[in-house]
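Predicted structure and sequence below. I'll ask about it afterward.
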Amino acid sequence: MKIRIGLGSCGIAAGGRKIKSKFEEIFKEKNIDIEIISTGCIGMCYYEPLVDIIDDNGTYTYANVTQSMVEEIVDEHILKGCPIEKYIVSTDKKPYPQLKKQVRIVLRNCGIINPEKIEDYIASGGYTALKKVLMEMTPQEVIEEVKISGLRGRGGAGFPTWFKWNAARASKGDEKYIVCNADEGDPGAFMDRSVIEGDPHSLIEGMIIAAYAIGAHNGFVYVRAEYPLAIERLNLAIEQAKDNNLLGKNILNSGFDFELKIKMGAGAFVCGEETALIASLEGERGMPRLKPPFPAQSGFFGKPTNINNVETYANVPWILKNGGAEFAKYGTEKSKGTKVFALAGKIKRGGLIEVPMGMTLREVIYDIGGGIKNDKEFKAVQMGGPSGGCIPKELLDTPVDYESINKTGAIMGSGGMIVMDETTCMVDITRFFLDFTCKESCGKCIYCRIGTKRMLEILNKITQGNGTLEDIEMLEELCYSVKDGSLCGLGQTAPNPALTTLKYFKDEYIAHIKDKKCPAGQCKSLISYKINAEKCVGCTMCSKQCPVNAIHGERKQTHIIDQDKCIKCGNCIKICKFNAIYTE
């Protein structure tokens, strides 16, 4: 028997380490000798802490485990052999329902193996592809296999991976570099972090294969410092790979050398752009450069450099092991394979998923994500982070592939999906994303530095109830100017949230301006809190919770909210058991 506990960032945040300690404490007391395996996130973040009991009858998964449940699990399941059905969410015979439509290639080992033990990765078939590549294939054959797979860069642009590799290989230079962009900065995105935390060796193996293909002997993983657990596990994996002759000099006695280092970024969103990332790697301020020349010709310190993100590299070992044609069986004609997404926002089953390209948004959100929290009405999904756009409910049957998503005005991005319901104000959410990109602009070009600022000012004006219809025209004009005039992808895509919400939710902008109302009831300047006299029982709970004493009334009498004092914090609505308080 073995016990497996999810200790990715989500599992730890939910109390996973305390659960592990509790098992260890009880095992010590009762003299039980059972191995406890720490693993990464399997993707069911909303179920954390997750505990797998693996015995002769299979695997039983317990969800939302508490310390009191641990004692029960030990007494009943481990000692008596009686699984506790009421706590179990998955078994071998009845696995997680949300896994049915998933195809796990990048996430194949996440939540299964111990990411801190190279032996677990090797036992699952790890480094088999690297051995095959170094012993049996030429660099050009590797590139050809990646070409057959149809793998496109998973960082957002969707550029053919083989083409970038081929360009770097063809470039003349005495030294070449491989770089991994792990500077995941989109709000609500955690795909790359979870892969590194749960399966760091898949990234390392993919980078070594890419280095062999282009002729590079040095590489960097550029990862944001806000990912301490990912960095810790990646550092450990690099040392383990070196100790096993899988990294460093003369890998597997093949004559091929490759060194890999970690560079921690300071969290600048613009460093997700490859030339800004290179500048940061060189010790300069992270600011984009004009292209061409592209990094494949002149990258790190002017040398040919290939850059892909974590997910792209993590696909490579599977492709080289199983064949490009096998990977190409999944997906659509132009968008092959699978895609990892981080489901966040107003969705029941928030977490990490991997689905074949071409699956519809409806299937992703409802069949896998379980639908909208509290069974509210779906309103939109934001794809591509601050650089993406909002896709409305009438486009829920849009296939998730590069071309189809681009047609909506959004972009695939690195894989963040923020789901919104009827309580989301589309003007305010646009303001939120513009505020983010405005602050994250490096300031190098005027259109991005000043244009995003002017756009944000207009959105602030509208959400505060001071907008005019002319502001909508000006906002749209600025969108196209910033899009066309910006130097890099940050500025070129920053207007996408505004353009898509203007396209699909223009009525909300008009309501803010003409009616001085926020239809979703979110913009504080345009709403007021009121008490329904027929529902209020005078329990006084709202007045006791009001931080500014804006609610008055005698006990068992209808209360009144002083609109001049009310700061619209929402405490009263949360505390009222009788639904007597509402906004209008």
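Received the coordinates, thanks.

switch to C-alpha atoms for all contacts and neighbour counts from now on
Fine.

in stretch 463-478, what's buried?
463-468, 471-472, 475-476, 478 (16 or more other C-alpha atoms under 10 Å).

okay, pairing it with this:
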Amino acid sequence: MQLYRAHLLVCGGTGCVSSGSKKIQDAIVDELAKQKLDQEIKVVETGCHGFCEMGPIVIVYPEGTFYCQVQANDIPEIISEHLIKGRIVQRLLFKAPVTEEQVPSYKDIAFYKKQHRIALRNCGHIDPEYIQEYIAKNGYEGLAKALTTLTPEQVIEEMKKSGLRGRGGGGFSTGLKWQFASKSPGPKKYIICNADEGDPGAFMDRSVLEGDPHSVLEGMLIAAYAIGADEGYIYVRAEYPLAIKRLKVAIAQAEEMGLLGDNILGTGFSCRIQIKEGAGAFVCGEETALMASIEGSRGMPNPRPPFPAVKGLWEKPSNINNVETYANVPIILLDGADKYASLGTENSKGTKVFALTGKLRNTGLAEVPMGISLREIIFDIGGGIMDDKKFKAVQIGGPSGGCIPEQHLDTPVDYDSLIALGAMMGSGGLVVMDETSCMVDVARFFLNFTQKESCGKCTPCREGTKRMLEILEKICDGKGVPEDITTLQTLGAVIKKTALCGLGQTAPNPVLATLRYFRDEYDAHINDKKCPAGVCTALLEYKIIAESCKGCGACARVCPADAITGEKKQPYVIDISKCIKCGSCIEKCKFNAIVKG
């Protein structure tokens, strides 16, 4: 076995790849060869390390020096200074927000300090296309323990004891779900992984599949053993080509080593897993629609009961969990349910992965213990709001979730607390908004997404969300009337109670939550015909402040509607009847003399 004095870990997740990490990796290989260090230093392409805002990322081991926003032309300096002379390249280190303090080791960066990684334990640390690295991190030991020392019933009891709940949005007990499938009679059962991640801004499952695919395979195999399944499917959207590629490599490697397929580890247990690429329909995140898609039918939900545990894929008992849920399973089996259950709150055990997006300084993936507050996630891990603006709200749970305002930032993040606030855990999307966000427009954005993704099978979702969207568009266009508020609330309540599947039942959540916490913004749109955040174009009015205008004429020269007139060195004016509210004048003015409101 080749021994190396150092490893250079290059992030190979989708985010860093799109920022040029492949060129960086090539530059490292070339420079190491040039310096005759290729037999001393190993280059490892990893999955996503989570800190996407700082990509491309290169980490030097064993010391763990964290270089961020690296470019290919930085590589000769890293190798000559750090790897040859032993001097850290200071300019490429992470700088803490506000203080600008340089942090050499990733373990000391605030973004990572409050995280507790279980599902993401290997992401960014191993080569996902090299099974030996996963095995070196105790990979497949949980499966071996289950197959050689535990009965299927004991595995299920361990999962129930751990308190693991489904991380795909529903939050149902994983152990109970497995138990139902296990007790369903029949010689043929299926194990299914839901990797159809469709929430805007969400990339938790994609990162796990790209960075640690074997953890998902191992979790599925343990579940298959527990319920008595011998065949499985990973339903992953085709827009995830890198995840699919690494899954295929992982499946082939596991089969070659006898960890997947027939007579696994010589125990007599057999299970085969294959990939089904989805076409990107959001509704296929619902389990009955997902199974219909695997079968070759249009992805549309069916009424329940019967539940998949009784009558699922091809009418056989089936169990469906999402990527993050399965990634937790091997650790629970290996370390014991008690250790896992020691994390989190009474009814929400373990950790949760969130995709931090929006107006945050630090965007990326964060895995935190259940029970941590939203304030800690947003300000300690996320680094606070960009450009020192004021926090306004956080949309949690994706299009199916709800907006939570500042007064509830200290709420513990768990399933029950979020539902009480009118939001939900969902799969883990977390979008932060500042004072420049219009909450009516935010509600319109999310409802527009879910309305377009509706399969149209049931009337409440097909027609109800369309009517709600029309009302929101009318309000944003300055044509709203006071009665619209009551209509939105009534429609939302009816759709939640009568829609066929989870997509329709949760579609009104962003509207109902913004009405609950930001009613004043709706009133301003309807009664005053004003958008307080200055977002809704139809309600904006551009004005030139005479005292600030220098009469340079720059605004008039860029106005496409010839709505701005004036004399040089005299204040200019905007003809509101001609103004198309494009904002070109504001962008061009150097004196901040133009305002909108």
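Happy to help now that I have it. Remember, it's a predicted structure, so these values are computed and weren't measured experimentally.

Do you know the score for how well these two fit?
TM-score of the superposed chains, computed with TM-score structural alignment, normalised by the length of the first structure, equals 0.97; 582 aligned residues with a C-alpha RMSD of 1.7 Å.

if we can go back for a sec, of the buried residues of stretch 463-478 of the first structure, closest to L247 of the first structure?
For these, the residue nearest L247 of the first structure by C-alpha to C-alpha is L478; the value is 49.6 Å.

aligned partner of the closest one in the second structure?
Superposed on the second structure with TM-score structural alignment, L478 of the first structure falls opposite L491.

Quick check, that match in contact with K466.
No - judged on C-alpha atoms under 8 Å, L491 of the second structure makes no contact with K466 at a distance of 10.4 Å.

Using TSV, lay out the buried residues of stretch 463-478 of the first structure together with distance to I3 of the first structure.
Below are those laid out as TSV (distance: C-alpha to C-alpha, whole Å):
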residue	distance to I3 of the first structure
T463	51
Q464	54
G465	56
N466	59
G467	58
T468	61
D471	59
I472	58
L475	56
E476	56
L478	56
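
just the helices in the stretch 401-550 of the second structure please.
415-420, 439-453, 459, 465-476, 483-498, 502-506, 509-517, 519-523 (DSSP state H, counting those that start in this stretch).

roughly how far apart are the aligned residue in the second structure for M417 of the first structure and K569 of the second structure?
Pairing criterion TM-score structural alignment: the partner of M417 of the first structure within the second structure is identified as L430. To K569 of the second structure, L430 of the second structure is 48 Å away according to C-alpha to C-alpha, to the nearest Å.

Likewise for G168 of the second structure?
From G168 of the second structure to K569 of the second structure the distance is 61 Å (C-alpha to C-alpha).

Looking only at neighbour counts, state which of the two leads.
Neighbour count, other C-alpha atoms under 10 Å: between G168 of the second structure and K569, G168 has more, with 25 against 11.

Can you tell me the closest non-neighbouring residue to the corresponding residue of the first structure for the more buried one?
Counting by TM-score structural alignment, G168 of the second structure lines up with G155 in the first structure. Residue nearest to G155 of the first structure in three dimensions, not counting chain neighbours: S414, with 4.5 Å by C-alpha to C-alpha, 6 or more residues apart in numbering.

Next, count neighbours for that neighbour.
Neighbours of S414 of the first structure using other C-alpha under 10 Å come to 29.

what does A538 of the second structure give?
Neighbours of A538 of the second structure (other C-alpha under 10 Å): 17.

Now check the first structure for the residue matching it.
Counting by TM-score structural alignment, the partner of A538 of the second structure is S525.

re earlier: pull the number of nearby residues for the match of M417 of the first structure.
27.

can you tell me which residues contact it?
By C-alpha atoms under 8 Å, 6 or more residues apart in numbering, the residues touching L430 of the second structure are 201, 354-357, 394-398.

how about a cut-off of 6 Å?
With contacts defined as C-alpha atoms under 6 Å, 6 or more residues apart in numbering, L430 of the second structure is in contact with 355-356, 395-396.

Most neighbours among those residues, which one?
L356 (31 neighbours).

What's the match for T138 of the first structure in the second structure?
Using TM-score structural alignment, T138 of the first structure pairs with T151 in the second structure.
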